[in-house]
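Peer 1: please find the sequence and the predicted model below.
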Amino acid sequence: MNISKFRMPRQNKQGAAWQKLCDYIDKVAAENGTEFSPADYLGRELFAEIQTLPATIAKLKTVEKIRLSGSNIKLIPPEIGQMTALKSFVPYPSEELKWLPYELTHCKALNYTHISIRAQYGNFKTRKPFPSLRDNPLRYDNEHVCCSVCRKEMTWEETDQFWINLQVGSHVMPLLANLCGESCKAQLPAGARGYVPILHKGGPELKQRGLGNPFDGPKAITKAMMDKWLDEYDRGLQLLNEKIAKEKV
């Protein structure tokens, strides 16, 4: 199995594109804007140079819509979770965006998303394998990182990273969580039905479902029958991955 490794985006933060993007964020924040559409402000040529967003998006408290269509963005910073008014998140098509930060779940008003499903880790169409977090942790640009649950500030050596698939807006997405300890780990929900049901570290040993939407099936199968089968399948998958995780310790 070909498991890709993380390649953090090499964003040129001295160039015109990045500087103009930062100016745009300041402008939208100052004007209490409700839409964030950097391609319209930067132009397609400059926007094509953007591979991540600045952490200053945390200032966009009134933004309800994010449009990143046709971008080369590979990473969304966890500060997106501080955009409390966010209702619509549309990075489609963004083939380089393979996962999102768990902090996206803090956007409680978010009810619409449009993403490139096939590009996402663990998606039901291709089951794209998750990179391992054991020997290949992901680090943002910041010197420190905050717990995805309690928001406690930690060093990178203190954080424990996990993958989990959860429903966010219109889609089930692969999310990366940075956790400070067992108490915060215990607060995370089970993975979305039809996906790996537990927190995991990814890697070639991870067992995923077969291809296809887990809810597709003959019409003769009732919802109750499907629910029972999925519960049994998920439980078996959970036990198998827990066994694998223990053997890796």
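Peer 2: Thanks, I have the structure now.

Peer 1: make it CA atoms for all contacts and neighbour counts henceforth
Peer 2: Will do.

Peer 1: ranges for the strands of this protein?
Peer 2: Here the chain has its strands, by DSSP state E, at 35-36, 65-67, 88-90, 100-101, 112-113, 145-146, 153-154, 160-168, 171-179.

Peer 1: in JSON lines: these, plus mean neighbour count and distance to residue 11.
Peer 2: Formatted as JSON lines, the strands of the chain follow (neighbours: other C-alpha atoms under 10 Å; distance: least, C-alpha to C-alpha, whole Å):
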{"stretch": "strand 35-36", "mean neighbour count": "19", "distance to residue 11": "20"}
{"stretch": "strand 65-67", "mean neighbour count": "19", "distance to residue 11": "20"}
{"stretch": "strand 88-90", "mean neighbour count": "20", "distance to residue 11": "21"}
{"stretch": "strand 100-101", "mean neighbour count": "22", "distance to residue 11": "18"}
{"stretch": "strand 112-113", "mean neighbour count": "16", "distance to residue 11": "25"}
{"stretch": "strand 145-146", "mean neighbour count": "21", "distance to residue 11": "19"}
{"stretch": "strand 153-154", "mean neighbour count": "15", "distance to residue 11": "24"}
{"stretch": "strand 160-168", "mean neighbour count": "22", "distance to residue 11": "23"}
{"stretch": "strand 171-179", "mean neighbour count": "23", "distance to residue 11": "20"}
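
Peer 1: hang on, residue 68 packs against residue 96?
Peer 2: No - counting by C-alpha atoms under 8 Å, residue 68 does not reach residue 96; the two are 12.0 Å apart.

Peer 1: what about versus this one:
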Amino acid sequence: MWPFRNKSLQTIRCKIPRQDIAVGTSTSCNCLDPQADDRPWTELKLHLEEQDTNSPGWLKLLELVEEAVSDQRAEFAPARDMTPSEWAQIVTLPPSIARLKAVEHLSLYGSGLVRIPPEIGEMESLKQFTPYTSYRLHWFPYEILRCKNLRESTVSTRALYGNCKYHPPFPALPSLSDYVVPSTCSVCNARFGLSGPLQYWVSLPVATDVLPLLVHACSPECVESLRVAPEGYVAGPHRGGLVLDEFVHFGAGAVPAIIPILRGEANPQAVAPLIEAVKQGRELAAAAIIKLGPIAREALPHLTRLEGEDATRALASLRNPVAIPELLRRLNESDYWCRVAAAEGLGLFSDPAIVEALLEVVANEDESLFRSAAECLLGMGPEAIKGLTKILRINLARSAPEGADTHAVNDAIHVRASAAEFLGKIGHHESVPLLVPRLTETWTVFNSVADALFAVNTSEAIEALKPELRSRINSDDRLDRTTSVRLMGAIGDNEFVLPLTKALGDPDSLVRNTAKAALQSIGTPQASTKLSDE
């Protein structure tokens, strides 16, 4: 499908710099880097970053949408009214953009967006679309074709899947996620059947550019109705992925066996050519074996000779206990993403040795890998959770060595925050005395600890939390005030009505809007009266 370069398997990951994590996301990624430095293309994956709907940036964006709906403005350029850190926290637009009926120009210049919601198709007056320099925005929803007045666009086309300059590949489909699947068919707007949507890529003219569009169709008939891509683009509709191209050398007879895999079907006829590819050291075959799962069990001895993330995930997907020793060994590989894949893959098995190994990862690894291992341990039974709890309580007190650099200090802060988050997920009341002293830390830790105490939800936890909320609602830090207001509303006690009423006059709009939502959540007559008075 993409016979432009030889293929290898080092899955391109979209890395977010640590310094950006606290305030939002990075506005660039390395998904399409090979087109600039002539590296081999590898299997790409859709960005599935979750939008933090409690972040200051998101709440500010919701406010700006409401203002634009109210004043019927013709141009919507949210970045102009947001701080850089707030704008960096946005990875998608809210569905409420459907109400921007008067907007003729949508400007998203320099965003960190990774997707546009299908509701853009309801912006009936849209004439000009400017997502220029939004370098993580690699595709658009098919629904944008519903904008019948759209005539002008300014898009960074080299950041797009399948662009005609470098022909980068498309991620393999299906990739069904709540973050990208609309509620109705992209083509005919009908409801999906019990089998769910059919996902396809197609490249079509939109205003002054040709854009890669993600289609969610309700039937084969809707798929067949899709237009053909212009010359110079991948003929569509298609399912993307590199797997088909990898097997061209087996001849036409192998291709029909591989195609169902691209559709998400476990086709037994594909096992033989895939195993043959693995024997020849073709690492990309592992990506297909992940989709086949246990029916490709004969590939196990050959996969152990392949390195990398996808080979590791393929080993785990076979769900054969024989693979456990190799997965345990790969926890110590130099390849970071291989270690992540091994940790997540071990979570598919139940074995005391696995629990011990994952606990060691939680105790010693950096925050990201520690989170992968901790998520697995949460689902591995009482003994695993008991061991995890013990280590999390130790991590809750982790600090950087005296004289450590800023990176080490920040890393320790994030480890403490993550430890608090997972203790909240476990929800054991015995963690409360350890969490409470951490309430006095800076916002990153305070926010996680406060949410954890609320999740534990015992009277001891809530009563310990209340004084800090009353104190931080008067903090100079808007994030402190926002978290305090949010949790006051979540707790829902009438005693918070007075401080929340005062917060309605906060100089920061984020705090004011959160206070209003908190009073609505409390919903008592006193809270309702205060809201009506305002």
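Peer 2: Right, received. Where do you want to start? Note that the structure is a prediction, hence the values are computed from the model and not measured.

Peer 1: so for residue 68 and residue 96 of structure 1, which residue has more residues nearby?
Peer 2: Higher neighbour count among residue 68 of structure 1 and residue 96: residue 68, with 20 against 15, using other C-alpha atoms under 10 Å.

Peer 1: residue contacts, the more buried one?
Peer 2: 37, 38, 39, 90, 91, 92, 94 (C-alpha atoms under 8 Å, 6 or more residues apart in numbering).

Peer 1: how about it, what's its match in structure 2?
Peer 2: Using TM-score structural alignment, the partner of residue 68 of structure 1 in structure 2 is residue 108.

Peer 1: tell me which residue is most central in structure 1.
Peer 2: In structure 1, the C-alpha nearest the mean C-alpha coordinate belongs to residue 100, at 1.6 Å (C-alpha atoms, centre = their mean).

Peer 1: gap between that residue and residue 228 of structure 1?
Peer 2: 30 Å (C-alpha to C-alpha, to the nearest Å).

Peer 1: same thing with residue 28 of structure 1?
Peer 2: For residue 28 of structure 1 relative to residue 228 of structure 1 (C-alpha to C-alpha), the value is 49 Å.

Peer 1: now residue 37 of structure 1: closest residue in space, sequence neighbours ignored.
Peer 2: residue 67 (4.9 Å; C-alpha to C-alpha, 6 or more residues apart in numbering).

Peer 1: show me the helices in structure 1, by range?
Peer 2: Using DSSP state H, the helices of structure 1 run over 16-30, 38-42, 44-47, 182-187, 223-248.

Peer 1: so the second one corresponds to what in structure 2?
Peer 2: So that's helix 38-42 of structure 1. Going by TM-score structural alignment: helix 38-42 of structure 1 matches residues 78-82.

Peer 1: and the matching stretch, how far out from the chain middle?
Peer 2: Stretch 78-82 of structure 2 sits 23 Å away from the centroid of its parent chain (C-alpha atoms, centre = their mean, to the nearest Å).

Peer 1: swap in stretch 526-534 of structure 2?
Peer 2: 38 Å.

Peer 1: show me which residues of that stretch are buried.
Peer 2: Buried residues in stretch 526-534 of structure 2, defined by neighbour count with 16 or more other C-alpha atoms under 10 Å: 527, 530, 531.

Peer 1: what's that stretch in contact with?
Peer 2: Contacting residues not belonging to stretch 526-534 of structure 2 are listed as 494, 497, 501, 516, 519, 520 [C-alpha under 8 Å, 6+ apart].

Peer 1: now do 7 Å
Peer 2: Stretch 526-534 of structure 2 is contacted by residues 497, 501, 519, 520 when judged by C-alpha atoms under 7 Å, 6 or more residues apart in numbering.

Peer 1: widest-spaced pair of the residues you listed?
Peer 2: With C-alpha to C-alpha as the measure, no two of the contacts of stretch 526-534 of structure 2 lie farther apart than 501 and 520, at 11.3 Å.

Peer 1: with neighbour numbers in mind, choose between these two.
Peer 2: It is residue 501, of residue 501 of structure 2 and residue 520, that has more neighbours when counted by other C-alpha under 10 Å, with 20 against 15.
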